[in-house]
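[1] have a look; sequence and predicted model below, questions after that.
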Amino acid sequence: MSTLTSREFNQDTGRAKKEALTGPVYITDRGKPSHVLLSYEEYKAMTEKKATIGELLSMDGVEDIEFTPGQVTDKAAAAEF
């Protein structure tokens, strides 16, 4: 993760693009974050539609899958249930 001012971004977009390959680049205006630059791969991963549990359970053939739920062993986590 890195942060660039708007001026730095405008003067060196190549640097911003290079840094975006390793993580988001925050661009600020007057000291406040205003934009985020991401690699295309990271953007795609964030915006891909994920299947819901309902969609996964309604798929053909799932009735043949064996599933045994585990037990919660952490007392703090068990208190949430």
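    Looks like it came in fine. Numbers count the residues shown, from 1 in each chain.
[2] contacts and neighbour counts: CA atoms only from here.
    Fine.
[3] ranges for the strands of the protein?
    2-5, 25-29, 32-37 (DSSP state E).
[4] Leu38: neighbour count?
    Leu38 has 19 neighbours, counted by other Cα atoms under 10 Å.
[5] these two touch, right, it and Val25?
    Yes. Counting by Cα atoms under 8 Å, Leu38 does reach Val25; the two are 6.7 Å apart.
[6] with mean neighbour count and distance to Met46 added, can I get the strands of the chain in JSON lines?
    Below are the strands of the chain laid out as JSON lines (neighbours: other Cα atoms under 10 Å; distance: least, Cα to Cα, whole Å):
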{"stretch": "strand 2-5", "mean neighbour count": "17", "distance to Met46": "19"}
{"stretch": "strand 25-29", "mean neighbour count": "19", "distance to Met46": "15"}
{"stretch": "strand 32-37", "mean neighbour count": "14", "distance to Met46": "13"}
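[7] next one for the comparison:
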Amino acid sequence: MTTMSSREFNRDVSAAKRAAKHGPVTITEHGRRAHVLLTADEYDQLSGRSDLVGDALVIHDDDPDLDLPHRSQRSLRVPEL
């Protein structure tokens, strides 16, 4: 496991991301573990999640209940040019 100080992390985030591809990266503050950087795939394995963010946005009901106000032609305005 790679370890880097928060100062090193702030100076070179790209290096931390590259190191995370090979395993967790421990980020320390004042010599103590403060954070652990993981790839998204590794996090998904640990948390048991495998769904995509977009999957959470899908409406599975054919007719969702949305209370939308009725629009009439009078409510439409044509901008003056």
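    Received, thanks. Since we're looking at a predicted model, the values are computed, not measured.
[8] figure out which of the strands of structure 1 is closest to Gln11 of structure 1.
    Comparing the strands of structure 1 by their distance to Gln11 of structure 1 (Cα to Cα), the top pick is strand 2-5, with 9.9 Å.
[9] contact partners of the closest one?
    The contact list for strand 2-5 of structure 1 (Cα atoms under 8 Å, 6 or more residues apart in numbering) reads Ala16, Glu19, Gly23, Pro24, Val25, Tyr26, Ile27, Thr28, Asp29, Arg30, Gly31.
[10] which residue is nearest the middle of structure 1?
    Met46 (4.9 Å; Cα atoms, centre = their mean).
[11] can you report how many residues lie near Ala45 of structure 1?
    Counted with other Cα under 10 Å, Ala45 of structure 1 comes out at 10.
[12] now the helices: where do they sit in structure 2?
    6-11, 13-20, 40-47, 53-56 (DSSP state H).
[13] residues in structure 1 matched by the shortest one, start to end?
    To tie it back to what came earlier, the one meant is helix 53-56 of structure 2. Aligned using TM-score structural alignment, helix 53-56 of structure 2 spans no residues in structure 1.
[14] what's next to that helix, contact-wise?
    Residues contacting helix 53-56 of structure 2 (Cα under 8 Å, 6+ apart): none.
[15] can you get me the start-to-end distance on stretch 29-43 of structure 2?
    Chord length of stretch 29-43 of structure 2, first to last residue, is 22 Å (Cα to Cα, to the nearest Å).
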